[in-house]
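Visitor: Sequence and predicted structure, then a few things I'm wondering about:
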Amino acid sequence: AATSVARALLGAVLLGLVRHVFVPRPPIYRDLPLRLATSWRKRSSASRAAWAALLGTRPAVLFVGYLAVVMFGYSHNGPPLRISPNEVANLQVRWDAAWYFGIANEGYRYWSTRTTDQQNIVFFPALPTLMRVGGRLLGRTATSLFLAGTLITLGAFFWALTFLYRLVSEMLGNEDAARSSVWLLATYPFALFYGAVYTESLFLLGAVAAFYRLNRGEYVRAGLWGLLVGLTRPNGCFLSIPLAMVAAGPWLPRWLAGPLNTRRPGQCAAPQPSSIGPAIVAAAMPGVGVLLYSAYIWQLTGYPFTWATGHAAWGREYQGLATLVTDRWMWLTSAGVYKYTSELPNDLLNALGALFVVVAAWPVWFRLGPPYAVFILINILPPLAAGGMLSAGRFSSVLFPAFVWLATAIPARQRPGWNATFMAIQALNASLFYTWRDLY
């Protein structure tokens, strides 16, 4: 097959030989190491911090997930889905990952008009499209698709951490805070999804990179990263709001534009008034991504927002924030803390994640700026209002400004303790997730 690994490698070798014949100097064995060394020196701090956080957390979490499967077993005597009798090969076949696998393997299907029927059109195309391409290169089997998905999410997570490090370094002029931000995000209890075949890594990468590029006035790159976010998750369009606040910074009052004085001269400066047009276009690209997918769904189903109404099949219906708060207050006051924590532990875990980012939005507003606080609120409050604590912890994991603030608020001597505590709870969450026990 044209997509086999052997043929692809053979083609690459032949192209390299042809290039060497026509352009013999410098030879690739001399040029490539120099290029890699130059790139490493330019981004050494960010790359090293990202590598350390990636290698220090992702293998451990996956190993804990595997041990939980073989030692604790599954919650219902066996996994609902399986592609292999080998538990290592089957480890990533969990929960929503199966939907992304189905899209990558067979494409989108619309077979029912009832909103109570779960359908794959509610899952956006960025991740399954990349899985399809990667899976074909790796062998076009079910295992190769999940392997491709794993490599994509891990690679995107690494790239996102490098962007986060650079963003924090340039905004705050503090590499220690940047390094701590990377580690706090990687050890966060719900960071387990950065190693699963889920969209968290792609969303985080696109969001951080869009902020970073827009702050630097690189509007085309910012727009492309924003487009990725819009094609990754339904709430991707919300990114346009804080990006527009950054783009319109010169026109906004100081209290709304953010503390620009915390940035070093020439770095992460707000867009200039003369470039407001390109900046606004770049900020709009996350919304464009959602509209592009909606146009495809319109052609498929006859209604552009069928993907939105389809979320009702997963229990996502509007109930309001007031109901969310009053319900839990009534549980606590009537049944007590012990009964709530013992009978609804998964609700407690997700509530703690949601509470962390909502509370963090206040200091983020004053420390990093309103656009970053709005980014937190616009991505956590709507899903809370329309689904309660369902997946609230997972949604909180990508709200990176909360971790940046936490890194600046925690004394250096206390950071190892925070990371260890975060990682311990992440191991618990991984055990629940990989053994098909309720985490949401």
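Guide: Looks like it came in fine. Residues are numbered from 1 along each chain as shown.

Visitor: hey, let's count contacts and neighbours off CA atoms from now on
Guide: Will do.

Visitor: residues making contact with the helix or strand where residue 329 lies?
Guide: Here residue 329, judged by DSSP states H and E, is contained in helix 321-335. Residues outside helix 321-335 that contact it (CA atoms under 8 Å, 6 or more residues apart in numbering): 340, 381, 384, 385, 388.

Visitor: What of stretch 89-100?
Guide: Applying CA under 8 Å, 6+ apart, the contact partners of stretch 89-100 are 65-66, 81-84, 120, 123, 127-128, 143, 146, 150, 196-198, 433-434, 436.

Visitor: Among these, which lie within helices?
Guide: 65, 66, 127, 128, 143, 146, 150, 433, 434 (DSSP state H).

Visitor: okay if I get those residues as TSV plus distance to residue 357?
Guide: Shown next, in TSV, are those (distance: CA to CA, whole Å):
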residue	distance to residue 357
65	26
66	30
127	25
128	28
143	36
146	31
150	27
433	22
434	25
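
Visitor: Pipe those residues into TSV and attach neighbour count and distance to residue 174 per row.
Guide: What follows is those, written out as TSV (neighbours: other CA atoms under 10 Å; distance: CA to CA, whole Å):
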residue	neighbour count	distance to residue 174
65	25	35
66	22	38
127	27	33
128	28	37
143	19	42
146	28	38
150	19	32
433	21	36
434	25	37
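
Visitor: Second structure follows, compare the two:
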Amino acid sequence: MARDSMGMEMRCPNWKYHAWLPCFWAISIFLCSRAVVALGLVFSQKYLPIATDVWSAGPFWYHQLLQWDSEWYFRIATEGYRYNGDPTIQQNVVFYPLYPMLARGLAAISGLTPADALLLVSNVAGLLAIVVLFKLVREEFGDQLALVTTALLSFFPASVFLSAGYTEPLELLLMVSFFLALKRKRYLSAALLAGLAVADRSAGIVLLPVLVREMWLNRDHKPLFPALIPCVLLATSGIWLFMIYLWYSFGDPLVFSKGQTAFHLGVTQVTRLVAALKFEPFTQLILNDWNPWGQASWLTLLFIVLIFVGWSRLPFSWTLFAMGVLLLPYLTLSGGPAGFTSMGRFNLVSFPLFVVLADFGMRARWLLVGVIGLFSASLFMNAALFARRIWIG
């Protein structure tokens, strides 16, 4: 027996006796989406111009996947962290350490170039994330919804970052693995995964309230704090260990936060927060264009709707997580000059949104086909633009 969208029982006799087949299809779907990305890169290399002074990580076509933040990660992987004491100048201390350090270690062990190591970590993590996501959604809602979820996420326009030199693939893998461990009530393992997630990027901190809530609900009349305290310390270890390193190396444990001002045209964190609380980013929505900035505005509105819809359809911990993933960049970044431009990328790791969207797709197959087709075209466009160092989020 398997379950259709949101838990309805249905018979799938072929899949019952071939349990590996749906997982094979999930991997195949993801690989097809990576073919779209590759086609976008090849198209851009042949037909789109690029400035001669743009930084390049290597000579091969796939090195086009190392753009924008990838350069910072490349510098960390090759040179380590650098800080000259001036938070008004863009410096690499604002970027979290797990991803570039894994690439650095891989390059040292394997002999790969740092550029190739960055891409290998990203692409392997992206593939594993899809496999773990399929397993998690399959256990909760069944094969069909799991396949549709992986299809929507794989072809999502911002999923180009699941192959690029960015932290999102590793973050998605750690976050989905966290929920799989939480489902099995392996709280120490979940806390470790949360700690690694926050060492990868700031979004990992949203896993902490989910962990605390689940431990509280399943305390079984046992003393909670003896188990909770080590889990909280472990779940936040990624950020406080990074802060200790920054304090030891540069004399300021908060330099990773203060340095963000230079990446937002001098707009401070307090100013961005106040603007967000006053809902000022919504006055900057771009709804009359389907360029990457317009996409981000439409997707932000879609994410908000999906969170409200998913409230009654998903486990509450999933909804709480999706809310955290959306609110963190909204409160800390969207009040600055960037507005909603990167919200598609930030919410790429918010897998519950894709589960809710998949549920709608299961109810209207014609709409599902249209959405995946639209996503595919946008994914191709984003890959081509990203390869030419045109900002897509």
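Guide: Yep, it's here. Remember, predicted model here, so these are calculated numbers, not experimental data.

Visitor: Report the TM-score for the pair.
Guide: TM-score of the superposed chains, computed with TM-score structural alignment, normalised by the length of structure 2, equals 0.85; 362 aligned residues with a CA RMSD of 2.4 Å.

Visitor: and of the ones in helices among the contacts of stretch 89-100 of structure 1, the nearest to residue 30 of structure 1?
Guide: Nearest to residue 30 of structure 1, judged by CA to CA, of those is residue 150 at 32.2 Å.

Visitor: who touches whatever residue of structure 2 lines up with the closest one in this structure?
Guide: Using TM-score structural alignment as the criterion, residue 150 of structure 1 maps onto residue 119 of structure 2. Listed by CA under 8 Å, 6+ apart, the contact set of residue 119 of structure 2 reads 65, 66, 163, 164, 165.

Visitor: The residues you listed: which two are farthest apart?
Guide: Taking CA to CA as the measure, the contacts of residue 119 of structure 2 span a maximum distance of 9.4 Å, between 66 and 163.

Visitor: Is residue 98 of structure 2 in contact with residue 195, as I believe?
Guide: No: Residue 98 of structure 2 is beyond contact range of residue 195, at 10.4 Å (criterion: CA atoms under 8 Å).

Visitor: which of those two has more neighbours?
Guide: residue 195 (28 against 20; other CA atoms under 10 Å).

Visitor: quick one: the alignment partner in structure 1 of that one from residue 143 of structure 1, how far?
Guide: Structural alignment (TM-score structural alignment) places residue 195 of structure 2 against residue 227 in structure 1. Distance from residue 227 of structure 1 to residue 143 of structure 1, counting by CA to CA, to the nearest Å: 29 Å.

Visitor: Neighbours of residue 32 of structure 1, how many?
Guide: Residue 32 of structure 1 has 12 nearby residues by other CA under 10 Å.

Visitor: May I ask which helix or strand encompasses it?
Guide: Residue 32 of structure 1 belongs to helix 28-42, assigned by DSSP H and E.

Visitor: Output the contacts of helix 321-335 of structure 1 in CSV; the columns should cover distance to residue 10 of structure 1 and neighbour count.
Guide: Shown next, in CSV, are the contacts of helix 321-335 of structure 1 (distance: CA to CA, whole Å; neighbours: other CA atoms under 10 Å):
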residue, distance to residue 10 of structure 1, neighbour count
340, 61, 17
381, 51, 16
384, 51, 22
385, 54, 18
388, 53, 24
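
Visitor: Could you take the residues you listed and lay them out as TSV, with extra columns for secondary structure and distance to residue 58 of structure 1?
Guide: Below are the contacts of helix 321-335 of structure 1 laid out as TSV (DSSP: H, G, I helix; E, B strand; the rest coil; distance: CA to CA, whole Å):
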residue	secondary structure	distance to residue 58 of structure 1
340	helix	31
381	helix	28
384	helix	28
385	helix	31
388	coil	28
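
Visitor: from those, which two are the most distant?
Guide: 340 and 381 (22.5 Å).

Visitor: Who are the contact partners of the match of residue 195 of structure 2?
Guide: 285, 286, 287, 288, 289.

Visitor: Map the fourth one across to structure 2 for me.
Guide: With TM-score structural alignment defining the correspondence, residue 288 of structure 1 maps onto residue 237 in structure 2.
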